[in-house]
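> Output the structure for:
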Amino acid sequence: MKCVSLDLDGTLLDDQHQISENNKKVIQQLKENNVDVILNTGRQYADVIKVNGVKELELPIICLNGSMMYHPSGELLYETKISMEVYQSVLTELQKLNVGILVYTNQGGFPCTLPGLKGKSWDEIQALFDNQDYDMIAHLKDVKIYKLIAVVAETEMDRIKDVKNQLKQFDTISFSSSFPNNCEITSSEAQKGKAIRRYENLKKVVFDEIYSFGDGGNDVTQFEVSTRSFAMENAPDEIKRKASDLTKSNNDDGVAYAIKEILKLV
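From the prediction side, this is the model:
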């Protein structure tokens, strides 16, 4: 069996956050050819299914960098979370570094999720962070914490290195960047590559060939379990070096191009 694992932002979606008709057509052709197609994203489920055309594709969705997995019907198949103790310890370290913090939970994002920052000035974003009571989150009834994101201004991207260095002391978390100005933090069990293998186990199948597509640091683990991995032309150079192959940009239907012209899967 073959599997194609697709990152969403910067990969399947163009810069207007749309799935092109060409990409949609190729995905449908893959399904008709009995190729398993998975959406494998750092977004939370609610932010994924808001994207125009996603529901119609009827695909399994791996969310929050492998923290949660959903059946095409929307049924939750798997979840892994960050313990409250680890959350509070990581939160303390991030607050010492004076970075913005997004917290993803089963009760929503605090102060919002990453798409909620789009179109805002840094002053507006900073106000969101300043007004959030992060200690309150730990006291919400039945709360589950899936992911944190440390965020800095695009003019201060070097500070993300400090964040990653500080996080190395924790052995039960994973962290990577979906954009150069952030660091996404999940349970160590939540990685895109591990999630593909978990999907295999849930389906009781073995993928003979896995092809993955991405543009960010959180895609590296899916590259590592893939037969061939494709970095988008718009990906940073360090991500391109991690992939076995390159394809066209997200604005030039790079997913469809690689599947049709390089892999010849349809």
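> alpha carbons only for contacts and neighbour counts from here, please
OK.
> Quick check: next helix or strand after the helix or strand where Asp162 lies?
Per DSSP states H and E: Asp162 is located in helix 159-167. As assigned by DSSP H and E, the chain's next helix or strand after helix 159-167 is strand 173-176.
> What helices and strands are in contact with that next one?
If you count contacts as 3 or more CA pairs under 8 Å, 6 or more residues apart in numbering; DSSP states H and E, strand 173-176 packs onto strand 182-187.
> who's in contact with the strand it packs on?
The contact list for strand 182-187, computed with CA atoms under 8 Å, 6 or more residues apart in numbering, reads 64-65, 67, 80-82, 146-152, 157, 160, 163-164, 172-178.
> One more, so I can put them side by side:
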Amino acid sequence: MIKLISSDMDGTLLNSYRQITPINIEAIKKAQENGINFIINTGREYPNARALIEAAGLKCDLICSNGSCAFDKDGNLLFEHEIDKETIHKIFDAFNKYSMEPSLYTTEGRISLLPLEERKIYTRDVFIPAIQINHPDMKYTLDDFRELVDNVIFVDGQEALLNSDHRILKISSNSTDHEALKKLRVELEKIPGLAVVSTVPTDIEITSIHAQKGSTLLDYAKRDGLTPDEIVAIGDSENDYSMLSIPGIHSVAMENACDMIRNICVYQTRANTRDGIAYIINCILADRENFTL
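All right, here's what the predicted structure looks like:
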């Protein structure tokens, strides 16, 4: 019997405007009312993910920053896997070698090492264009731009961060320079103890090897005595691979998923722009005992 649904956010639960549609909201609530636990499993930092859930009028547990931390629906920390400062120093050396700008994630939010005006330029000229290469339908309003620029914790440079008390859970970067990102990834994969993935060819995400969506999902499920055959996991990109490749799990690829994800999943649902989460939830509710598509 299906007892837990684990859903990615970007490209999965969220539409092109990074919102949860009323149809998906209704389906999630219906699943919860029928005793199915619905958990978000996202690369987004906790404050950002929680704000999206609250805006939709939903309450659920969250696994954030690619499995680096987990919170219950009341905001209590369940797990945390930080990257140690010595390793962060090595990561910075690799970023500096290829002139890449890191974004850093904590349980309190996103950290930027760039002053305000430089953040504006990076967001306008690098971050948003890099996202839109792979998601041309992704819409960014002026309010979205302001949120990306302003909703950060500013730390004045790499040394200041290394000497601070901030606990870094994930480091990412976006760039339109595909070759530089590939070289950076090769460099990062030489550093012991890291998990390095990309959601699209224009980004890179780094966490502790202990912080992956799959391993944290299993740790979370074990708290309730659940086994993989009682879990449905849904995603679309490489950072979902670790949860979708769990042996025995009911893995579901979005219609818009990358080839890597479609090739490992047992099932496929509709695209994120066509309420794919609601579609798969309705399939589950039709027969929880013998779930199939």
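> hmm, back to that, drop anything exposed from the contacts of strand 182-187 of the first structure.
Those of these that meet the buried threshold are 64-65, 67, 80-82, 146-152, 160, 163-164, 173-178, by 16 or more other CA atoms under 10 Å.
> What residue in the second structure is paired with Leu202 of the first structure?
Leu202 of the first structure maps onto Arg223 in the second structure, with residues paired by TM-score structural alignment.
> residue contacts, its match?
By CA under 8 Å, 6+ apart, no residues touch Arg223 of the second structure.
> From Lys3 of the second structure, how far out is it?
13 Å (CA to CA, to the nearest Å).
> I would like the range of the second structure that aligns with stretch 11-24 of the first structure, please.
The alignment of stretch 11-24 of the first structure onto the second structure (TM-score structural alignment) covers residues 12-25.
> how much space is there between the equivalent of Ser175 of the second structure over in the first structure and Ser20 of the first structure?
Under the alignment (TM-score structural alignment), Ser175 of the second structure pairs with Val152 of the first structure. Separation of Val152 of the first structure from Ser20 of the first structure (CA to CA): 31 Å.
> what does Asn34 of the first structure give?
Using CA to CA, Asn34 of the first structure is found at 22 Å from Ser20 of the first structure.
> Looking at the two, which is more packed in?
Under the criterion of other CA atoms under 10 Å, the comparison of Asn34 of the first structure against Ser20 puts Ser20 first, with 18 against 12.
> Help me confirm that that one comes into contact with Asp253.
Yes - counting by CA atoms under 8 Å, Asp253 is a contact partner of Ser20 of the first structure at 7.2 Å.
> what touches both of the two?
Common neighbours of Ser20 of the first structure and Asp253 (CA under 8 Å, 6+ apart) do not exist.
> Just give the number of residues close to Ile20 of the second structure.
Neighbours of Ile20 of the second structure (other CA under 10 Å): 23.
> and it, what is it in contact with?
By CA under 8 Å, 6+ apart, the residues touching Ile20 of the second structure are 13-14, 52, 56.
> go on, Asn218 of the first structure?
Residues near Asn218 of the first structure by CA under 8 Å, 6+ apart: 42, 65, 175-178, 191-192.
> who's in contact with the counterpart of Ser198 of the second structure in the first structure?
In the first structure, the residue matched to Ser198 of the second structure (TM-score structural alignment) is Ser177. Taking CA under 8 Å, 6+ apart as the criterion, Ser177 of the first structure is in contact with 183-184, 216-218.
> For the helix or strand hosting Asp144 of the second structure, buried residues please.
Here Asp144 of the second structure sits within helix 142-150, counting by DSSP H and E. Residues 148-149 are the ones in helix 142-150 of the second structure that count as buried (16+ other CA under 10 Å).
> Check which helices and strands it sits against.
helix 116-122.
> any idea how far the helix or strand just after the helix it packs on is from the chain center?
Downstream of helix 116-122 of the second structure, the next assigned helix or strand under DSSP H and E is helix 128-134. Chain-centre distance of helix 128-134 of the second structure: 17 Å, with CA atoms, centre = their mean, to the nearest Å.
> again, but for stretch 177-193 of the second structure
Distance, stretch centre to chain centre, for stretch 177-193 of the second structure: 19 Å (CA atoms, centre = their mean).
> ok, now stretch 237-248 of the first structure?
Relative to the chain's own centre, stretch 237-248 of the first structure is displaced by 17 Å; criterion: CA atoms, centre = their mean.
> Could you do stretch 251-266 of the second structure as well?
Relative to the chain's own centre, stretch 251-266 of the second structure is displaced by 16 Å; criterion: CA atoms, centre = their mean.
> buried ones in stretch 70-79 of the first structure?
70, 72, 78-79.
> Double-check Leu285 of the second structure against Ala31; I have them as touching.
Yes - the criterion here is CA under 8 Å, and Leu285 of the second structure meets it with Ala31 at 7.2 Å.
> What does Cys64 of the second structure correspond to in the first structure?
Under the alignment (TM-score structural alignment), Cys64 of the second structure pairs with Cys63 in the first structure.
> Counting neighbours, what do you get for its match?
The number of residues packed near Cys63 of the first structure is 27, by other CA under 10 Å.
> where's it relative to Asp36 of the first structure, distance?
The span separating Cys63 of the first structure from Asp36 of the first structure equals 17 Å under the rule CA to CA.
> whereabouts in the first structure does the helix or strand hosting Leu161 of the second structure align?
Assessed by DSSP H and E, Leu161 of the second structure sits inside helix 158-162. Under TM-score structural alignment, helix 158-162 of the second structure corresponds to residues 134-138 of the first structure.
> For the closest residue to Lys213 of the second structure other than its chain neighbours, list the residues it contacts.
In this structure, Lys213 of the second structure finds its nearest non-sequential neighbour in Gly67, 4.3 Å apart by CA to CA, 6 or more residues apart in numbering. The contact partners of Gly67 of the second structure, taken as CA under 8 Å, 6+ apart, are 41-43, 81, 211-217.
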